[in-house]
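Enquirer: I'll drop the sequence and a predicted model, then ask my questions.
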Amino acid sequence: MLYFLKHKLVLLATPKTGSTALEQALAPLADMVLQGDPRIKHCTFQRYKWRMEKFIQIFEDEPPQTAALIRHPEDWLGSWFRFRHGSWLNGTTRSTRGLSFDQFVDGYLAEPQPAFAAVGQQARFLTHPKTGETVTHLYRYDAMSEFVAFLGQRLATTITLGRLNVSPEKELRLDPALRSRLEQRYAEDYALYDMALDKHPG
């Protein structure tokens, strides 16, 4: 999470949406940087509203606007599946080595989820469970250039992103029946993605 006091903006780091590259490019400009441990770096919208916004309002009366990215749910799971296929997780319960993408998604749909498929949920990350409120400026991951243009304009800077923490390449196919179950079970994620911006307004 990055906070820019002068520009009245908080950038939330949705997992698997290029947050490491955004952090590296923008952290030098930020007045507050939450990084390192994933529980801190990936501060959820709910936790931000609960604690961090109140802290910021010690210095600024008006709360800042928020911004974040959301990835298409199937593509987001694909990134997690590829990431957990990496050698650094070999022999652990979180590894997806030896599994198909179908098995990974089936695990994600299970209750309880096996360790390899316990990756959270974008709608829970980006939405306050009691109020239904979400971030002010929500862009689709596949509209990254538009999101970067928005940030560049808002922060009055030129932004160049590097490729960091990229999941290994791996062709993925999902059984249509599993896709249907995923769309039904996580309808709120698909709805949030559908309402997200894919271009810079104005």
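Expert: Yep, that arrived. Residues are numbered from 1 along each chain as shown.
Enquirer: every contact and neighbour count from this point should use C-alpha atoms.
Expert: OK.
Enquirer: in the protein, which spans are helices?
Expert: Applying DSSP state H to the chain gives helices spanning 19-26, 38-41, 45-47, 53-56, 73-83, 101-109, 122-126, 144-155, 176-185, 187-195.
Enquirer: for the longest one, which positions count as buried?
Expert: Yep, that's helix 144-155 we're talking about. Using 16 or more other Cα atoms under 10 Å as the burial criterion, the residues of helix 144-155 that qualify are 144, 146-151, 155.
Enquirer: one more to weigh against that first structure:
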Amino acid sequence: MLVFIEKRLVLLATPKTGSTALHSALAPHADMAFRNLPQVKHMSLRRYMRFVAPLVAQYTDKPMETCALIRAPEDWLGSWYRYRQRDAIAATPRSTRGMDFDSFVGAYLSKPPPPPAAVGVQSRFLSGPRGEGGVDTLFRYEAMEAFCLWLSRRLDLPLELKRENVSPGGGGTPELSPAMRARLQAERAACFRLHEQAQA
């Protein structure tokens, strides 16, 4: 998460939406940069509002605008699935090796999800306390170019991203069975709806 007090902007780092590249490019210009430790770097909107917003309010009496990216739910889960197949965590409980994509998504939808599929929920990450409110400006991850142009104008800074922290395997999102896709759409309807409403 990056905070730009003078520009009245807070950039939330939704996991698996290019946040590492955005941080690398913009952190030197931020007044506050929350990075490295995942729980800190990927602070949700509600945690920002509870813990950081009161601190920011000590330095400005102007309202801050929050912004973020959201990824298409199936694509987002595909990125997590590939990311957790990397060699560095192959021997840990978080690895998805030996698990097909349908099984991963089924595990993700279970309560509670097991370690390989415990990756959070985008709609919860981007909503305020008790699920109320939400991020002020939300772009689709697929519209990264438009989001970068918006950020560049909003911050009055040139912005050029490098590819960083990319999930292994490339090749796009693995295929879900029709039944599992329907289950995902039903049980994560809020995520699909939020993605549909985001700027493209």
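Expert: Yep, that arrived. As the structure is a prediction and not an experimental result, all values here were calculated from the model.
Enquirer: how many neighbours does the counterpart of residue 93 of the first structure in the second structure have?
Expert: Aligned by TM-score structural alignment, residue 93 of the first structure pairs with residue 93 of the second structure. Neighbouring residues of residue 93 of the second structure were enumerated by other Cα atoms under 10 Å; the total is 12.
Enquirer: and residue 93 of the second structure, what does it touch?
Expert: 115-116 (Cα atoms under 8 Å, 6 or more residues apart in numbering).
Enquirer: nearest to residue 118 of the first structure, out of the buried residues of helix 144-155 of the first structure: which one, please.
Expert: Taking Cα to Cα as the measure, residue 144 is the one of those closest to residue 118 of the first structure, at 25.8 Å.
Enquirer: now the buried residues of helix 144-155 of the first structure as JSON lines including distance to residue 107 of the first structure?
Expert: What follows is these, written out as JSON lines (distance: Cα to Cα, whole Å):
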{"residue": "144", "distance to residue 107 of the first structure": "29"}
{"residue": "146", "distance to residue 107 of the first structure": "34"}
{"residue": "147", "distance to residue 107 of the first structure": "32"}
{"residue": "148", "distance to residue 107 of the first structure": "34"}
{"residue": "149", "distance to residue 107 of the first structure": "37"}
{"residue": "150", "distance to residue 107 of the first structure": "37"}
{"residue": "151", "distance to residue 107 of the first structure": "36"}
{"residue": "155", "distance to residue 107 of the first structure": "41"}
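Enquirer: any idea how far residue 10 of the first structure is from residue 144 of the first structure?
Expert: Distance of residue 10 of the first structure to residue 144 of the first structure, computed by Cα to Cα, to the nearest Å: 17 Å.
Enquirer: one more: residue 138 of the first structure?
Expert: 11 Å.
Enquirer: nearest spatial neighbour of residue 17 of the second structure, chain-adjacent residues omitted?
Expert: In space, and not counting its chain neighbours, residue 17 of the second structure is closest to residue 141: 6.0 Å by Cα to Cα, 6 or more residues apart in numbering.
Enquirer: brain fart, residue 102 of the first structure
Expert: residue 174 (5.6 Å).
Enquirer: residue 160 of the second structure now?
Expert: Residue 160 of the second structure sits nearest to residue 25 (Cα to Cα, 6+ apart), 7.0 Å away.
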